[in-house]
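S.K.: just to be clear, the model below is a prediction. Sequence and coordinates:
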Amino acid sequence: MKKVSRNEILKRIREAGIVGAGGAGFPTHVKYDANVEFVVANGAECEPLIRVDRLTMQNHPREIVLGMQYAMKATGASRGIIGLKAKYKDAIAALEEQIRLQQVSDSISLFKMDDFYPAGDEFILIREVLGRTIPEYGLPRDVGAVVSNVSTLVDVTRAVENKQPVITRKVTVGGAVNSPATFEVPVGTPYETLIRAAGNPTVENARLIVGGPMMGALSPDFSGVVTKTTTSLLILPETNPVILRRLTDKKRQLHLTRSACLKCMLCSELCPRNALGHELYPDRIMRSVAAGVSEDLKAYTGAYLCSECGLCATFACVMNLDPCAMNVELKKHLWDAGIKRPSVPRPTEARVFGDLRHVPVKRLVARLGLTPYDGPAVLKDFTEPMKTVTIPLRQHIGVPAVACVKAGDTVTAGQLIGAAPEDKLGANVHSSVAGRILEVTSQAVTIELI
């Protein structure tokens, strides 16, 4: 571990454009500007079929353990805990060896979790690892912790030790493709190129989920690009339940809710946030929707507590209804009406037997019709040729980076092409390849490889 000050660590993290690699993309230099007791590394791989975290822990244990030490120094934490699933035997062995070699067993340890969904939700992770409950509308720092994805810790080590910016991303390409695999690719790589590297779809009328099967987004086509937060490209037949759920018309879902909800409460009983003691009751929201949403929208602010994990829709409801979708719609109505998410955390206590509500990943995979695709997706070299990359200037929570290059410029891999405004929440963006700038817009920079 290099001898660097707390301020220097934060500075190098900011300069490298590091954001939360687990999906949200919150700028890491802002997250680490805190004083906490614990840094918790998230290696639980929340979504089914994704293999990025597991492979990162197997292949980069040194950087993860070092990154944990830098994160602890930045935040003042005295303990670092890496949360991962007990079934990740190779990753556990690799990390334990590094903890021994770096002689940090007195401050850094592993916490081995059962294989359930959504183990990687930071609220659930903190409850499992620390035994503490993050309050409603709260953050991990409210219970003395900062959570970082294991890939983020690798980025932190590279930034602090080598001043290396974030220009690549590991992505699992899975589902109905000929050769499911995980690749480390330049940020801005076209989806089509990555899917081609995995052998192309094996089914006609294939659809693409960007992210995991539970919380990922249905893409209208294959035309997007990889960002710092892209974890997975999942190809599925259009008849798969994962796809059908996202294609269901909202009005039809509302009509089904009004006519078919049994008021059985299973959606609330299996809700992970409800198990933490949060006042989120999807069954009550469903009954309210069935009766017709009242004009007093403040009564529905509990919808803001929903993490949109999707368990209520995909596993709990025996009538194939979608309470999660109702929560999403209510959030939009609340926001449009000027009713914002409450800003004051409200402490809660986890419910008795809440840990008995865990849903095994294998059962969830079977329910989603994904068992045929639940393979290893091993790490492979990315050798697929491509002509251009398109790098978005906003790959994070906050305002877009401001382009600092122009069309015709020649850039090198790692060169700054978008700077975060000094006084606003944001992150720097760097060129992931050596090439020539073809186009610069307020949204993205397109680079031709040379």
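M.R.: It's in.
S.K.: CA atoms for contacts and neighbours, from now on please.
M.R.: Will do.
S.K.: which residues in the stretch 201-350 of the chain form strands?
M.R.: Ranges of strands in the stretch 201-350 of the chain, per DSSP state E, counting those that start in this stretch, are 206-210, 217-219, 232-237.
S.K.: second one coming, line it up with the first:
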Amino acid sequence: MTQITVEQVREAGVVGAGGAGFPTYVKLSAKADTVLINAAECEPLLHKDKEVLRDYADTVLEGLAQAMRLVGASRGIIGIKGKYHDVIDLLRPRLPQEVEIVPLPDAYPSGDEFILVYEATGRVIPPGGIPLHVGAVVINVETAKNVAEAAAHPVTEKYLTIAGAVAEPVTLRVPIGVTLEDCVAVAGGATVPNPQYLVGGVMMGYLEDNHHALVDKTTGGVIVLPEDHVVVRRRRQVWSQIARIGRSACDQCSYCTELCPRWLLGHPIEPHRAMRSLGFNLVGEANFIGTTFCCECNLCSLYSCPEDLDPKNVCTQNKRRLAAEKRRWENPPFVPERAERHLKNRRAPTARLMRKLGLTVFNNKGPLVDRPIVASRVGIKLKQHVGAPCQPVVRVGDVVRRGQVLAVPPEVNGKPALGVPIHASIDGRVTAIDETAVWIAGE
């Protein structure tokens, strides 16, 4: 096995392949005793991580081994839902002695890294912390694959599931920079008029009205829904509606708190108390500042609340305000033993969540299929990760090859800012460069 370096991981443009896209080289520059592969993928209807793990098991395991070596870990863990017996059976004979599989419950949000770390190790990450604070590094399946391949080629492709109201739910491998509409077309197209695209999942994803929006390194899936679907209607609510209805209807039942994954881990967030901020001035109060620790999983709003109110958006509004004011809770209270007492009995079963959200009418599968998109034009975003947008190193008219560097992180005080390079995903010519992307027309 060729030893991959942290610098190679950075130069290959590897970032977290879901969520915010944190540059992976930073994680692998740390020291930890455990590396976890997050294969939980708890968002309903998404199957990308499971499918990549099934088809590229050896490559993912190599990526895990490389990550363990770089951080000095003696233990590797793959967290995957226990119901995926076929994938687990495929992996077990391939596992080295220091790697184990932890079967996870079919519940939401088992893929949240705080929950995953607890389920897999019994360690509780403190409020405002990261897995490294308890000796762990977490990367997802696709990221591990990209780490293993970092010496051979940079990240120019993305795996994503297309599901919901489409002719054939699938997981695809596509060039970075194609449009969401291109991907939906490969799944046979939408089966409803005026389809709505939820990018990233129905729980933590966002509604994308521009179907020509570009796939980037963090795009994990597109869920196509009818325009009158309950999840779409909830996403269309504006803040004035959320606040008015919440102010008048919240009866402080506290279900949102009792089922909150962060509260169950002992963090000082209580969404039912945050709801009081709609009617009372709680600025400076502990139950207001506790919203800083909201993970935005949306469980409180889309599952827990019996009145279909929106505690998540109340929490995030307060969270954003606190961040803008640069206010934080120093030495917040922390009750980690709460996880042992309550978490197991208060999980949200995926099947029940899907029934509540009206998702059981859709085919819940997404096999990985080899249907390459022949991209005549791509737009490579300059910002595809946490950190500063990249600065182009090519010019309009340049001929580029797949894998060629298009842009690099800017320098701050003589050092590269947090970020990784971006690369051409197809052969072609640079036709335009704007504030958001480098555009390439294929040859």
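M.R.: Noted; the coordinates are in hand. Just so you know, these numbers come straight off a predicted model, no measurement behind them.
S.K.: that older thread, and the strands of the stretch 201-350 of structure 1, which is most packed in?
M.R.: Ranked by mean neighbour count, the strands of the stretch 201-350 of structure 1 are led by strand 232-237 with a mean of 25 (mean count of other C-alpha atoms under 10 Å).
S.K.: what range does it cover in structure 2?
M.R.: Following TM-score structural alignment, the aligned partner range for strand 232-237 of structure 1 in structure 2 is 221-226.
S.K.: could you do stretch 392-412 of structure 1 as well?
M.R.: Taking TM-score structural alignment, stretch 392-412 of structure 1 hits residues 381-401 over in structure 2.
S.K.: from Arg75 of structure 2, how far out is the alignment partner in structure 2 of Leu139 of structure 1?
M.R.: Under the alignment (TM-score structural alignment), Leu139 of structure 1 pairs with Ile130 of structure 2. From Ile130 of structure 2 over to Arg75 of structure 2 the distance is 18 Å, taken as C-alpha to C-alpha, to the nearest Å.
S.K.: nearest to Ala377 of structure 1, of the strands of the stretch 201-350 of structure 1?
M.R.: strand 232-237 (10.9 Å; C-alpha to C-alpha).
S.K.: what helices and strands are in contact with that closest one?
M.R.: strand 168-175, strand 206-210 (3 or more C-alpha pairs under 8 Å, 6 or more residues apart in numbering; DSSP states H and E).
S.K.: mean deviation, that strand versus structure 2?
M.R.: Compared with structure 2 after fitting, strand 232-237 of structure 1 has a mean deviation of 0.6 Å; criterion: mean C-alpha distance after the TM-score superposition for structure 1.
S.K.: for that strand, give me every contacting residue.
M.R.: Contacts of strand 232-237 of structure 1 with the rest of the structure, by C-alpha atoms under 8 Å, 6 or more residues apart in numbering, involve 50, 171-177, 191, 195, 201, 203-213, 243.
S.K.: for stretch 58-65 of structure 1, same thing?
M.R.: 57, 90-92, 94-95, 98-99, 108, 150-151, 153-154, 157-158.
S.K.: identify the residues contacting the match of stretch 392-412 of structure 1?
M.R.: 15, 20-23, 177, 214, 216-218, 405-410, 417-422, 424-433, 435-438.
S.K.: list the buried residues for it?
M.R.: Residues of stretch 381-401 of structure 2 classed as buried by neighbour count (16 or more other C-alpha atoms under 10 Å): 381-392, 394, 399-401.
S.K.: closest to Cys295 of structure 2 among those?
M.R.: Val386 (16.5 Å).
S.K.: do a quick rundown of the helices in the stretch 1-150 of structure 1.
M.R.: 6-16, 28-31, 52-59, 61-75, 89-101, 122-130, 150-162 (DSSP state H, counting those that start in this stretch).
S.K.: over to the stretch 301-450 of structure 1?
M.R.: Under DSSP H, counting those that start in this stretch, the stretch 301-450 of structure 1 gives helices at 311, 323-336, 361-367.
S.K.: got JSON lines for those, with mean neighbour count too?
M.R.: Listed next are the helices of the stretch 301-450 of structure 1 as JSON lines, based on neighbours: other C-alpha atoms under 10 Å:
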{"stretch": "helix 311", "mean neighbour count": "23"}
{"stretch": "helix 323-336", "mean neighbour count": "19"}
{"stretch": "helix 361-367", "mean neighbour count": "16"}
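S.K.: can you list the ones you listed in CSV and add distance to Leu449 of structure 1?
M.R.: Converted to CSV, the helices of the stretch 301-450 of structure 1 look like this (distance: least, C-alpha to C-alpha, whole Å):
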stretch, distance to Leu449 of structure 1
helix 311, 43
helix 323-336, 40
helix 361-367, 39
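S.K.: ok, which of these comes nearest Phe353 of structure 1?
M.R.: Once those are compared by C-alpha to C-alpha, helix 311 is nearest, at 17.8 Å.
S.K.: which part of structure 2 matches that closest one?
M.R.: Using TM-score structural alignment, helix 311 of structure 1 pairs with 299 in structure 2.
S.K.: right, and Thr348 of structure 1 touches Gly138 too?
M.R.: No: if you go by C-alpha atoms under 8 Å, Thr348 of structure 1 and Gly138 don't touch, sitting 10.4 Å apart.
S.K.: quick one: which of these two has more around it?
M.R.: Gly138 (18 against 15; other C-alpha atoms under 10 Å).
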